[in-house]
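Visitor: Sequence first, predicted model second:
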Amino acid sequence: MFRSLGVFNYRVWFLGALISNVGAWMQSTAQDWVVLTELTDHDATAVGITMACQFGPPLVLVGVTGWVADRFDRRTLLFLTQGSLGILSVAIGVLLLTDVLTLPLMLVLATLFGVANAFDAPARQAFVSDIVGRAHTSNAVALNSASFNMARLIGPAVGSVLLIVVGSGWVFIVNAATFAAMLAALAAMRTGELEPRVRPRRGSGRLADGARYVWGRPDLVVTFTMAFLMGAFGMNFPIFASTMAVEFGRDADGYGLLSSALAIGSLAGALLAARRDRARLRVVMLASGGFGVVSIVSAAMPAYLGYALVCVAIGFCTVTMLTTANGFVQTTTDPALRGRVLALYLAVIMGSTPIGAPLVGAIADAWGPRSAIVVGGAAGLVAAAIGAVWLIWSGRLHRAERARFRLTIDETRPITVAMPTIDPGPADPAPGARA
């Protein structure tokens, strides 16, 4: 389960990411609560629009960000993006402390966060392979998810307490300080132990190559489709948790507890994914279906504690789906195209939010948060149905020879890949060197 931690650089990365992720979850809790209760009068649509501003840039900039992640040194790029995100956190904190932050200004800053994250996310995801090598990538991705969700257990709870004790502005200031942990981890890495990267020669790394590669891989198309449905309509947890907390008459502490309940299940899902030897598409399908079922069940919960308990199952299914899909994309993609393919994948996950979040927020305002949750659950069921149809159509699903009524999935069946013509060029002369 923890084999990637045997690599020194990954141990340093894991610790830095854990501290930084705690701050990120603190800020996420504060941001949604500020928009819902301080900048508006419990306007869930405004929360959805803020999410759209924050997650829209990865969709708009997908071609450029993927190309940058493949072309330039990812460690240097992460120094720049992580530093920029820290500065933006300080800016929001100061504006809140001086009582001059308005909703339009928050939307502008959320958009700038989105731009920085658009460049940070594909570089950060692809950098995992540079740290541990392809053999351990699936395990390292799962442990990254575990780190993210351990922070999710701590961050919302701490953020909720700080919201009450010191106010929202200081939550953003504290988050800015946690970025120093990631910058320190990047600085402490042994650059000579990073994996050499294969990059296209100058002039051959076309932005469209990643999209053409994905289009020639039916399994990736199905994975991206399921991720889009889940990202657009299912994973709007800030809207679901904040509006359900209000529905049950709870304050910021109640909202933080719901986020922590999601994190408990998410952590369990991430650790279970780390135990698997490789990422499989059937797990993505089953987790999507499970998410749909438990989401619809949660919408019917009459009491706050009952809803919080079902949130544990929601978190488990969500992270199982996301971690497995991420590992599948990383481990089955051509190394020379990994940055661009991951940029497309992350654009689908994060960029689908501007499409779904405002709609889900409007549904919550018009018909209540329970109706919005049902819409998200239905999206998970549709995603699972798409995966099941592809497994049948591709010939991977068939009846077992010995058990008459048992169905099995042939994971070894080859997939026809239409790859673009790429000259991979030489490997990096020095893994830690600047491109």
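Guide: Good, I have the coordinates.
Visitor: Every contact and neighbour count from this point should use C-alpha atoms.
Guide: Will do.
Visitor: and E195, how many residues sit next to it?
Guide: Number of residues near E195 (other Cα atoms under 10 Å) recorded here: 20.
Visitor: check contacts around the nearest residue to it once chain neighbours are set aside.
Guide: Sequence neighbours aside, D130 is the residue nearest to E195 in space, at 4.7 Å (criterion: Cα to Cα, 6 or more residues apart in numbering). Contacts were defined as Cα atoms under 8 Å, 6 or more residues apart in numbering; by that measure D130 touches L194, E195, P196, R197.
Visitor: With R124 instead?
Guide: For R124, the contacting residues are R74, L78, taking Cα under 8 Å, 6+ apart as the criterion.
Visitor: any idea which element it lies in?
Guide: helix 103-132 (DSSP states H and E).
Visitor: Report the buried residues of that helix.
Guide: By neighbour count, with 16 or more other Cα atoms under 10 Å as the criterion, the buried positions of helix 103-132 are 106-107, 109-132.
Visitor: Tell me the helices and strands packed up against the helix or strand that that helix is followed by.
Guide: Once the chain leaves helix 103-132, the next helix or strand it forms, by DSSP H and E, is helix 137-165. Using 3 or more Cα pairs under 8 Å, 6 or more residues apart in numbering; DSSP states H and E, the elements in contact with helix 137-165 are helix 8-33, helix 103-132, helix 168-188, helix 252-275, helix 304-332.
Visitor: The helix or strand just after the last one packs against which elements?
Guide: Spelled out, that is helix 304-332. On the C-terminal side of helix 304-332, the nearest following helix or strand under DSSP H and E is helix 338-351. Taking 3+ Cα pairs under 8 Å, 6+ apart as the contact definition, the neighbouring helices and strands of helix 338-351 are helix 44-55, helix 57-60, helix 62-71, helix 103-132, helix 208-215, helix 218-229, helix 304-332.
Visitor: want to compare, so here's the second one:
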Amino acid sequence: MKGENPMRVLPVSLGRSFNGLWFGTGAANLGDGMALFVLPLLAIAVDASAGGVAAVTAALTLAWPLFGLHAGWIVDRVDRRTLLSAVNAARGLVLGGVTAAFLADVLSLPLILVAAVLLGVAETLVDTALTSTIPLVVDPVGRSRANARIEATINVANQLAGPPLAGLLAGATLALATGASAALYVLAVGGVLVMTVRRPAAASADPPAAGRRRGELVAGFRFLWRQRVVRTLTLFTAAMNVVWAVAVSLLVVYAVDPGPLGLTAAQYGLLLTGMAVGGLIASVLVEPLRRWIGTTRLMIADAVGTVLFVAPVALDAGIWVVAAGAVVAGAGSSIWRILAGTIRQNLSPPELLGRLYSASRMISWGVIPASAALGGIVAELWGLRTAFVAATVLAVLVLAAFVPFALRTDLEAAVRGPADDEAPVVA
């Protein structure tokens, strides 16, 4: 943008309501980071196979294709503060139950899978409410900064602090990690209650007729499919998530002893911390970087990062190469989420924010359960490296397809807004 200092950071306060949402997001995501780290370790502790460990990842994301549209409809019709408070409290109860089952020595893979499904359903509601609440408490000019702050917080709590903290606590007992995660979900409720959020004027609390309800459920999907920029970014996100699903579900098997890298649980936590460091740095610098090198180049960087996430394992590289790839991938992933999220918010009517987000997430995350399960099957039949080789080939193909789209699309205009403009595509 002409006349702007590309490296200028704007630390402007975004208001009390956003700060409450920010705090609640931080506490809940620290709980998320610990829970997501420890659930696969619990599966290993109950002697699950590589396929069983991958099934935990699949179960965590199963709710998006099955419940995603309903989550968006619910978020657009109920008070966001009440919803976020209730769901975070429910997540605390689920992790408390897992902790009790482990201490009583009755925990099994089926129980872990049930807990993962419930946490996945909760995530559809919380994530949809979070992204659709930001535009209700932050003006358009501040949304990119708000998204960057939320993304930085998620990286610090969910990935930077959560895994090593969970690994440290798990060194004493896995129950300590799950119990701390449960307590953090409850703490998040306090931050959420600070918010004052007005519902969009178009929302209605009256129960709709059956036909009207079906129309409302798919309204976000219809808008997404008509909005070519959001639609195309959603499809590319889905393709990259196939790669990420294989990597995330199987990396723990490759990295943690008796896997090839032979890491301890604490060392694996540090590996994930390296990925979070990349994401944190990127989320802090995304705004000055966007002004300096542009939205298009930044989003292409994420597609490159996806390749570098899986290629080192496919090539049987050492721990330092694997860690370097994870750092770059973490940086690219943060950039993508911030910029794609801002584009979606700017191109969506306020009354459709929840449903548009859930429709987008249903597509982009709907591929994860099947992809994680397929990756587990490939690993069982032909070995871990074969699964990562296949993921690397797909990542390269996605990169080759995304670059031409990004170069002919004015993604910068979509990030700047305004909300009711569709970013032009130049042939």
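Guide: Done, it's in. Keep in mind that this is a model prediction, so the values were computed, not measured.
Visitor: picking that back up, map the residue nearest to E195 of structure 1 across to structure 2 for me.
Guide: Aligning on TM-score structural alignment places D130 of structure 1 opposite L136 in structure 2.
Visitor: swap in G256 of structure 1?
Guide: Alignment note: G256 of structure 1 maps to G269 in structure 2; criterion TM-score structural alignment.
Visitor: neighbours around its match, how many?
Guide: Other residues lying near G269 of structure 2 total 26 when counted by other Cα under 10 Å.
Visitor: ok so, going back, would JSON lines of the helices and strands packed on helix 137-165 of structure 1 with distance to V62 of structure 1 be doable?
Guide: What follows is these, written out as JSON lines (distance: least, Cα to Cα, whole Å):
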{"stretch": "helix 8-33", "distance to V62 of structure 1": "22"}
{"stretch": "helix 103-132", "distance to V62 of structure 1": "7"}
{"stretch": "helix 168-188", "distance to V62 of structure 1": "24"}
{"stretch": "helix 252-275", "distance to V62 of structure 1": "26"}
{"stretch": "helix 304-332", "distance to V62 of structure 1": "16"}
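Visitor: follow-up on the earlier one: I'd like to know which of the contacts of D130 of structure 1 is nearest to G48 of structure 1.
Guide: Minimum distance to G48 of structure 1 across these is 38.3 Å, recorded for R197 (Cα to Cα).
Visitor: which among the contacts of D130 of structure 1 end up buried?
Guide: L194, E195, P196, R197.
Visitor: of all those, which comes closest to H136 of structure 1?
Guide: Within the buried ones among the contacts of D130 of structure 1, the smallest distance to H136 of structure 1 is 11.9 Å, found for E195 (Cα to Cα).
Visitor: Quick check, that closest one in contact with V132.
Guide: Yes: in this structure E195 of structure 1 lies within contact range of V132 using Cα atoms under 8 Å: 7.2 Å.
Visitor: if we can go back for a sec, can you give the distance of the helix holding R124 of structure 1 from its chain's centre?
Guide: Relative to the centre of its chain, helix 103-132 of structure 1 is centred 11 Å away, using Cα atoms, centre = their mean, to the nearest Å.
Visitor: now stretch 68-87 of structure 2: which residue numbers in structure 1?
Guide: Following TM-score structural alignment, the aligned partner range for stretch 68-87 of structure 2 in structure 1 is 62-81.
Visitor: ok, now stretch 341-353 of structure 2?
Guide: In the comparison with structure 1, stretch 341-353 of structure 2 aligns to the range 326-338 (TM-score structural alignment).
Visitor: To which residue of structure 2 is M51 of structure 1 aligned?
Guide: With TM-score structural alignment as the matching criterion, the partner of M51 of structure 1 in structure 2 is T57.
Visitor: Tell me how many other residues crowd the closest residue to its match other than its chain neighbours.
Guide: Counting by Cα to Cα, 6+ apart, the nearest residue to T57 of structure 2 once its immediate chain neighbours are dropped is S249, at 5.7 Å. S249 of structure 2 is surrounded by 27 other residues when neighbours are defined as other Cα under 10 Å.
Visitor: on contacts alone, who are the packing partners of the helix or strand harbouring S249 of structure 2?
Guide: According to DSSP H and E, S249 of structure 2 maps onto helix 228-255. For helix 228-255 of structure 2, the packing partners by 3+ Cα pairs under 8 Å, 6+ apart come out as helix 50-61, helix 210-226, helix 295-314, helix 319-346, helix 353-382, helix 384-407.
Visitor: Identify whichever of those helices lies nearest to A182 of structure 2.
Guide: Distances from A182 of structure 2 to each of these were compared using Cα to Cα; the minimum, 16.4 Å, belongs to helix 50-61.
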